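Asks: dropping the sequence and predicted coords here.
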Amino acid sequence: MMKSTLFFLLLAAVGSSLYHVGQKSLHDVSANPMLLLSLYYVSALALCLAAMPFFGKTDFSSVGTLAADWRLWLVAAGILCIELGFLLAYQSGGSAQWSGVVVNGAAALLLVPLSLILFQESFSWNKIIGIAMTLTGIYFVVKK
């Protein structure tokens, strides 16, 4: 794996940690979940706009084309489901210690058939062993 890929994955891991600490710390806020999510997105928009100059020239003429692309809406629906799922899980007493592990493991398992069908990705015995380990890990994490 390339060093830049590892850095980006580390960035995602740090971001996920910040996300879960923030979400869990707001578990006692009794605001409408959609209001909280809207505030998250407005704040994230401000951060994105501030960081935009550091990622090269931005061509705003393509915004309409991008906004009409169904794949953008698929990602948006996924983001909403992730955010709402964790928000409600934490408000109902879910654990920050294991929630992310279970969700990411389950998502990885859901992505296996989708990746095979939609992206023609390869499959191997190593991946089967990884699936078995993921299922075993989820079992031990959620078992009381």
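Replies: Okay, I see it.
Asks: going forward, measure contacts and count neighbours with C-alpha atoms only.
Replies: OK.
Asks: for the strand or helix carrying residue 22, give me every contacting residue.
Replies: Following DSSP states H and E, one finds residue 22 within helix 3-25. Residues from elsewhere that reach helix 3-25 (C-alpha atoms under 8 Å, 6 or more residues apart in numbering): 86, 87, 90, 91, 96, 100.
Asks: in that helix, what counts as buried?
Replies: Under the neighbour-count criterion of 16 or more other C-alpha atoms under 10 Å, helix 3-25 has 20, 23, 24 buried.
Asks: now those as CSV including distance to residue 105?
Replies: Output for the buried residues of helix 3-25, formatted as CSV (distance: C-alpha to C-alpha, whole Å):
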residue, distance to residue 105
20, 16
23, 19
24, 19
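Asks: so which of these comes closest to residue 104?
Replies: Residue 104 lies nearest to residue 20 out of the buried residues of helix 3-25, by C-alpha to C-alpha, at 12.6 Å.
Asks: try it against this one:
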Amino acid sequence: MTRVLAQGTFDILHPGHVHYLSDAAARGDELYVIVARGANVTHKEPPVLPDRQRRDMVAALEVVDEARLGHESDIFVPVAEIDPDVIVLGYDQHHDEDAIAAALDDRGIDCEVARASPRDPAYEGELLSTGRIVDRILKRRGAE
């Protein structure tokens, strides 16, 4: 049985997230998802939605076997608990595959690190980014 792990912020769930998780699920038999805690999101604006709400939304997706919140201080704690065969990173996530592989090796976690495939918009105007969704809301509501 192949256990796959995906991770992300998943703020304002959109078709890009669904594609990422579907791509990850197709690579194995079980898909586990770690949803980043808002306090740990430092590479971009913090999430709009609360941690548990984002986790619950991801858990509701049919392709997801289990969704859990990330650890408060050590992102590798849930990775070690899940013990995946492969970690699938999002197509445009900021993570460095080699650095993650090295950190996994240092911790004795033996798994492959891969990237999800890209998803092009299915139609004009489709948004595949939480940031772009937020920007459009602000523009349409006149709150820029």
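Replies: Cool, got the structure. Computed from a predicted structure; not experimentally measured.
Asks: what's the TM between chain one and chain two?
Replies: Superposed pair, TM-score by TM-score structural alignment, normalised by the length of the first structure: 0.26. Supporting alignment: 63 aligned residues with a C-alpha RMSD of 5.1 Å.
Asks: returning to what we had before: now the contacts of helix 3-25 of the first structure: which count as buried?
Replies: By neighbour count, with 16+ other C-alpha under 10 Å, these hold 86, 87, 90, 91, 96 as buried.
Asks: before we move on, back to that, which element follows the helix holding residue 22 of the first structure toward the C-terminus?
Replies: helix 33-51.
Asks: ok, and what's touching that next one?
Replies: Contacts to helix 33-51 of the first structure, defined as C-alpha under 8 Å, 6+ apart, come from residues 83, 84, 87, 88.
Asks: now it, how far from the centre of its chain.
Replies: Distance of helix 33-51 of the first structure from its chain centroid, counting by C-alpha atoms, centre = their mean, to the nearest Å, is 15 Å.
Asks: top of the contacts of helix 33-51 of the first structure by neighbour count?
Replies: Greatest neighbour count in the contacts of helix 33-51 of the first structure, by other C-alpha atoms under 10 Å, goes to residue 87: 21 neighbours.
Asks: and it, which of the three is it?
Replies: At residue 87 of the first structure, secondary structure determined by DSSP: H, G, I helix; E, B strand; the rest coil is helix.
Asks: excluding its backbone neighbours, what's nearest it?
Replies: Spatial nearest neighbour of residue 87 of the first structure, excluding adjacent residues (C-alpha to C-alpha, 6 or more residues apart in numbering): residue 23 at 6.3 Å.
Asks: repeat that for residue 88 of the first structure.
Replies: residue 33 (7.7 Å).
Asks: what's around the one you found, how many residues?
Replies: Neighbours of residue 33 of the first structure (other C-alpha under 10 Å): 15.
Asks: leaving out the residues flanking it, which one is nearest to residue 138 of the first structure?
Replies: In space, residue 138 of the first structure comes closest to residue 102 once its chain neighbours are excluded; the distance is 5.7 Å by C-alpha to C-alpha, 6+ apart.
Asks: name the element the one you found belongs to?
Replies: According to DSSP H and E, residue 102 of the first structure maps onto helix 99-119.
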